[in-house]
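Visitor: I'll drop the sequence and a predicted model, then ask my questions.
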Amino acid sequence: MDLLIQSIVLVGVLFLLLGGGFWVAMALAAVGLVALEMFSSAPPGLIMSTSVWGATATWTLASLPLFVWMGEILFRTKLSEDMFRGLAPWLGRLPGRLIHVNILGCAVFAAVSGSSAATAMTVGKMAIPELLRRGYDERFVIGSLAGSGTLGLLIPPSIILIVYGVSAEVSIVQLFIAGILPGVMVAGLFMTYAGIWALMRPGKVPANDFKLTFWEKVKASRRLIPVLLLIGFVIGSIYQGWATATEAAAFGVFGSLVLSAATGSLTWKSFSESLMGATRTSCMIVFIIAGAAFLSVAMGYTGIPRTLAQLIRDFDLSPYWLLVALTVLFVILGCFLDGISVVVLTTAVILPMVEAAGIDLLWFGIYVVLVVEMSQITPPVGFNLFVLQGLTGRDILYVARAALPFFLLMVVAVGLLMAFPEIATWLPAQATARP
């Protein structure tokens, strides 16, 4: 009964603060203070100072601002325009044709930005007007963009994977490698569905108007290919063990600056804007991590996570039923919070339960990100839906209906990940086993 009362009080305080418009980091820290003051005799000031310092003064976090800055630099090289011009000539013969630009374009930009909303917004600004002008079905264009925008959370280098790695004390390099195959799987599911949809509705897909030779296609992709090579080098250097995540991020920033200079888009204004944008985003994320770290330690003093973990053992709840319950929880939270906030908010309580159930934390990190992705397009109030509503002017229910097939595809992806955990664990195991 004491556990129930404590949990209700703390959850009530959290939602009261979030509903009142408090920053997520402040809300997390405030709940930690309430937990220590009401349910523990430990000194809050000392615990806050040590936990915040311990969570933020770590070399692991150094890759975070570097990857964010890399994305900010490439964002200002008109990458979205280059993606459309570079990808479109190669996709004319596929069923669905330029619909695949949404999917592959989001996958490319996802590897740059690491943000779901930024991916949907940036690619959508270019792709939606162009595809509608060419006569593609508006509903499917919006739906494919809503679904594909979520790839920003999973495909490495992913900011949310860095946050999870720090919170759960799991290797960020291993998480990046683990995210590759699930990211490819989700993109593959989307492209397969787009192709089947196009074959069943041939009248809604315009004829191929890209009659180019191979070298003409290469010429059209001349500004996209270097970006793809840079992303491939950053991820490949991590996988091959040539560089740590932080070193790879530094290479990514240097390469982004070189590409930006080569394309003529590196000006003092774009440089300073990218640097300030990366600083703001990184400070926000680290602030949230600090608040979550304090909450995590505070929860440990109250004994709630330990008691919940013991309950899991006593109930003998199977890992699958635990994951089903957590999936519902994450989808609900994703309706109200961004992905990073969901991860740092839940790890303090959930990770002891997950470990008690014998679930691998590396696999669980990929599962969490995939489910959080899914929640970004959860009808009717997913985060990406509001982004696309602003882009298209359509009401939120129309956008939600357009995104529903892709939401269901992500449910399938979560099921596949649970049925075949090797999708996430095989590649890291190969990297570890390699001499």
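Guide: Here it is on my side, so go on.

Visitor: make it CA atoms for all contacts and neighbour counts henceforth
Guide: OK.

Visitor: For stretch 36-53, measure first residue to last.
Guide: 18 Å (CA to CA, to the nearest Å).

Visitor: what about it, distance to the chain center?
Guide: Relative to its parent chain, stretch 36-53 has a centroid offset of 31 Å by CA atoms, centre = their mean, to the nearest Å.

Visitor: and what of stretch 201-217?
Guide: Distance, centroid of stretch 201-217 to centroid of chain: 32 Å (CA atoms, centre = their mean).

Visitor: do stretch 54-72 as well
Guide: Worked out by CA atoms, centre = their mean, stretch 54-72 lies 16 Å from the chain centre.

Visitor: Comparison target, given below:
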Amino acid sequence: MIGDPLILSIVLLVIMFGLLLAGLWIGFSLLATGVAGMLLFNVRLPPTISIWDKIGDLMANSVWNSLNSWALTALPLFVLMGEILFRTAISTKLLTGLVPWLTRVPGRLYHINVVACSLFAAVSGSSAATTATVGKITLSELSDRGYDKRLSIGSLAGAGTLGFLIPPSLIMIIYGILSDTSIGKLFIAGVIPGIVLAGMYSIWIALQSVMHPEYLPQSEEEYDWSHRLRALKDLLPVFALIAAVLGGIYMGVTTPTEAAAIGVLGSLVLALVYRNLTWQSLREALYSAVRTSCMICFIIMGAAFLSQVVGFIGIARSVSTFITELGLSPYMLILVLGLMYLFLGMILDGISIVVMTLPIVLPIVVHAGFDPLWFGIFVVIMVELSQITPPVGFSIFVIQHIARENTVTILKATFPFFIITLLMAVLLCMFPELVFYLPEQMVR
């Protein structure tokens, strides 16, 4: 038996990572770690109650409370919307619609990755779907037109992570449920940071294109205003879907769940309009959405149980007290947590990072004086970094599959955009108004 919660927390971390490295599913790993914590800690119970009875009570209570949430129904709906769009012609329409508008911008069609990913992120909510859908079209198109492949890959890797930051975001939904933060406010708070980060990516692309003219093809098609206006017909359906999904949330007319249902309906309408929705593709979209949603819910369930155990045996309180006694300033605490998230990003996916760390980290952050809304956007940016952090960066695997390049080449191409995303996290600390401005305007 272990009586010190701090020592037990270290033991549980070793157990959890050991289970993960052994290949056990994340949900099972979290549940098993929670059970181990109850068995290893010196829990004092009445003689009539066994430790297994207490574990059963905690597990039943945490599983029910974490999954019995109306807000959680938005999750499978947004997943389904992304799966349907993934199997339609929306990415091709985005490309043909954006090309005439970007040929005069420094960097030209390199920006198509940033703009297309930003727009697709606003209707899919998933970084993986955004990267895969946009990348399948743009990488081959840019290569055929004579653009430098490394900058194409880097811009796609960076911009693809915007699926987590630009609402609707699956990570924001999960964070909102676990932290009891308004999902609608999280969506609104992510807009300005998402636009700023996309702008930073575009500025870097423009600078690289000016400094290295050889990255651009020597000749490029010319487009006049008649071409640009005709291209709007390919862009307007996407803008209409974004307005339908997010407009109601921002105006307070719909909840995130209702907006997700509208998004699914809108994606089905788009698929029918483009005439490329078959029973086979619809069945594949439904199966994939069910698998993804069940996987996420299982992780949430395990994290909720571990959170209950952490609170029951006093780990969260002990860790909070320990860090408080270190005398760290609030922003030094954020620096330490940022380094922790960078490390976790090397070995875990984004959803796992959020559900595994939030039960312990959030009370400490709130005690240090940070708003849960601001911390939610900070966590999302750190999770974005996990998408392009070796060796488990999921976006790296997606791009490797699409581009048929080795991992080292992709990492070199991605590194500048990794640094830019890291700089965005610093800007968020320096200017928290980036998060609070829009939610405050909505309240007024």
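Guide: Right, received. Where do you want to start? Since this is a predicted model, take the numbers as computed values, not measurements.

Visitor: just checking, residue 355 of structure 2 touches residue 300?
Guide: Yes: using CA atoms under 8 Å, residue 355 of structure 2 makes contact with residue 300 at a distance of 6.4 Å.

Visitor: Now do the shared contacts for these two.
Guide: When contacts are counted by CA atoms under 8 Å, 6 or more residues apart in numbering, residue 355 of structure 2 and residue 300 are jointly contacted by residue 174.

Visitor: tell me the centre residue of structure 2?
Guide: Centrality entry for structure 2: nearest residue to the mean C-alpha point is residue 164, 2.9 Å, by CA atoms, centre = their mean.

Visitor: Residue in structure 1 paired with that residue?
Guide: Taking TM-score structural alignment for the superposition, residue 164 of structure 2 sits opposite residue 153 in structure 1.

Visitor: same check, this time on residue 76 of structure 2
Guide: With TM-score structural alignment as the criterion, residue 76 of structure 2 pairs with residue 65.

Visitor: Going by secondary structure, its match is in what exactly?
Guide: Using DSSP states H and E, residue 65 of structure 1 sits in helix 63-75.

Visitor: Mind reading off the mean deviation between that helix and structure 2?
Guide: Compared with structure 2 after fitting, helix 63-75 of structure 1 deviates on average by 1.2 Å (mean CA distance after the TM-score superposition for structure 1).

Visitor: now what about that helix, what contacts it?
Guide: The set of residues external to helix 63-75 of structure 1 that reach it, using CA under 8 Å, 6+ apart, is 112-114, 157, 159, 162, 245-247, 249-250, 252-253, 256-257, 260, 270-271, 274-275, 277-279, 281-282.

Visitor: Give me the mean deviation of whichever helix or strand comes after that helix from structure 2.
Guide: Downstream of helix 63-75 of structure 1, the first helix or strand assigned by DSSP H and E is helix 79-87. Comparing helix 79-87 of structure 1 with its match in structure 2 after superposition yields a mean distance of 1.4 Å (mean CA distance after the TM-score superposition for structure 1).

Visitor: Compute the inter-axis angle for helix 79-87 of structure 1 and helix 63-75.
Guide: Angle of helix 79-87 of structure 1 versus helix 63-75, following axes from the mean of the first three to the mean of the last three CA atoms, to 10 degrees, is 70 degrees.

Visitor: Identify the residues contacting helix 79-87 of structure 1?
Guide: Contacts of helix 79-87 of structure 1 (CA under 8 Å, 6+ apart): 101, 104-105, 109, 122-123, 126-127, 217-218, 220-225.

Visitor: Could you do stretch 371-384 of structure 2 as well?
Guide: 161-162, 164-165, 171-172, 175-176, 179, 181, 185-186, 189-190, 338, 341-342, 345, 350-351, 353-354, 362, 365-366, 421-422, 424-425, 428, 432, 435-436.

Visitor: In structure 1, what range does that stretch match?
Guide: Under TM-score structural alignment, the match for stretch 371-384 of structure 2 is residues 360-373.

Visitor: and if you look at stretch 121-139 of structure 2?
Guide: Under the criterion TM-score structural alignment, stretch 121-139 of structure 2 matches residues 110-128.

Visitor: List the buried residues of that stretch.
Guide: Buried residues in stretch 110-128 of structure 1, counted by 16 or more other CA atoms under 10 Å: 110-124, 126-128.

Visitor: How far away from the center of its chain is that stretch?
Guide: 12 Å.

Visitor: Repeat that for stretch 151-163 of structure 2.
Guide: From the chain centre to the centre of stretch 151-163 of structure 2 is a distance of 14 Å (CA atoms, centre = their mean).

Visitor: now do stretch 421-435 of structure 1
Guide: With CA atoms, centre = their mean as the basis, stretch 421-435 of structure 1 stands 21 Å off its chain's centre.

Visitor: before we move on, back to that, the match of residue 76 of structure 2: how many residues sit nearby?
Guide: 23 (other CA atoms under 10 Å).
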